[in-house]
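**Student:** Fold the following.
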Amino acid sequence: MTEDCAVCKYQHRQCTDRCIFAPYFPLDREQQFKNVHKYFGIHNVMKIIRNLDPSKIGIAMGNIVVQSDMRAKDPAGGCYRIIQELQREIESKQAELDLIHHNIARAQEASRLQMKKPASGDHQI
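**Tutor:** This next block holds a predicted model:
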């Protein structure tokens, strides 16, 4: 006998050792369960994970929890808004990196040109 998980508590049933939701929704993560239930529906989640390779269930549940938590924090944007922000940050860092590469190339070219110039005291007669 285990302590009821948030899903079993919500469904007013005894949680068993074979409960697929127990590892993901212990009672101290009840709000995450509520978010998943609100945005995905627990029956839809059951359908999703029922068809997955058992080694992929943890990854799927983690993604479902994150997406529902993001939707709870930002109902209009959810994960999409965060993805947009990260994309902008990547583009900004790429532009910064391109500028650094450009400056390095200029410095290397200037160094090569400086090495080719004869010294001021080295005049040929």
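**Student:** from here on, contacts and neighbour counts on C-alpha atoms
**Tutor:** OK.
**Student:** Which helix or strand contains the residue nearest the centre of the chain?
**Tutor:** For the chain, the residue lying nearest the average C-alpha position, counting by C-alpha atoms, centre = their mean, turns out to be residue 83 (8.2 Å). Taking DSSP states H and E as the criterion, residue 83 maps to helix 78-116.
**Student:** and the residue nearest to the centre of the chain, how far is that from residue 21?
**Tutor:** Applying C-alpha to C-alpha, to the nearest Å, the value for residue 83 to residue 21 is 28 Å.
**Student:** can you check residue 92 too?
**Tutor:** Between residue 92 and residue 21 the computed distance is 40 Å (C-alpha to C-alpha).
**Student:** Compare neighbour counts for those two and give me the winner.
**Tutor:** residue 21 (18 against 12; other C-alpha atoms under 10 Å).
**Student:** Regarding that one, which helix or strand does it belong to?
**Tutor:** Following DSSP H and E, there is no helix or strand that holds residue 21.
**Student:** Alongside the first, I'd like the structure of this one:
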Amino acid sequence: MANAVPVVQKACAACKHQRRKCDQNCTLANNFAAERSNDFENVYHLFGMQNTLKILKSVEKEERNATIESLIMEAGMRLEHPMHDHFSVARKLGFEVEKTEKELEIV
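**Tutor:** The predicted structure is shown next:
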């Protein structure tokens, strides 16, 4: 009879932050592995734990990965541009697109 070796699951970044055991039912474990602790910290500081979970529960399971990536991107933009966040970056890119389109019309 072989000895069963218990599988030890490494706590995700969210559970590690809360100092609790990460189990199979953890909503954030798939997206915030321990290696993505910086991403989790950014999302946590911008949205908070309860809002992050509320956002995830409001979308279909199939859309959760994209939602998490969007939250990570938005939190990263806020970190890089604390005064203007992602809206100013999007507006700046929009102006650059318009400028490039006008240049192409001239050529």
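**Student:** what's the TM-score here?
**Tutor:** The pair, once superposed, lands on a TM-score of 0.87 when counted by TM-score structural alignment, normalised by the length of structure 2; 100 aligned residues with a C-alpha RMSD of 1.1 Å.
**Student:** one step back: residue in structure 2 paired with the residue nearest to the centre of structure 1?
**Tutor:** For residue 83 of structure 1, the equivalent position in structure 2 is taken to be residue 90, counting by TM-score structural alignment.
**Student:** Against residue 14 of structure 2, how distant is that match?
**Tutor:** Relative to residue 14 of structure 2, residue 90 of structure 2 is positioned 29 Å away (criterion: C-alpha to C-alpha).
**Student:** With residue 72 of structure 2 instead?
**Tutor:** Residue 72 of structure 2 sits at a distance of 13 Å from residue 14 of structure 2 (criterion: C-alpha to C-alpha).
**Student:** cool, and residue 103 of structure 2?
**Tutor:** Per C-alpha to C-alpha, residue 103 of structure 2 is found 47 Å from residue 14 of structure 2.
**Student:** Who has more neighbours out of those two?
**Tutor:** residue 14 (24 against 10).
**Student:** counterpart of that one in structure 1?
**Tutor:** By TM-score structural alignment, residue 14 of structure 2 lines up with residue 7.
**Student:** quick one, what contacts that match?
**Tutor:** Residues in contact with residue 7 of structure 1 (C-alpha atoms under 8 Å, 6 or more residues apart in numbering) are 21-22, 25, 33.
**Student:** Could you look up the next helix or strand downstream of the helix or strand in which it is found?
**Tutor:** Per DSSP H and E: residue 7 of structure 1 is located in helix 6-10. On the C-terminal side of helix 6-10 of structure 1, the closest following helix or strand by DSSP H and E is helix 30-39.
**Student:** In structure 2, point out the residues matching that next one.
**Tutor:** Per the alignment by TM-score structural alignment, helix 30-39 of structure 1 matches residues 37-46 in structure 2.
**Student:** what comes into contact with the matching stretch?
**Tutor:** Taking C-alpha under 8 Å, 6+ apart as the criterion, the residues outside stretch 37-46 of structure 2 that touch it are 13-14, 32, 52, 71-72, 75-76, 78-79.
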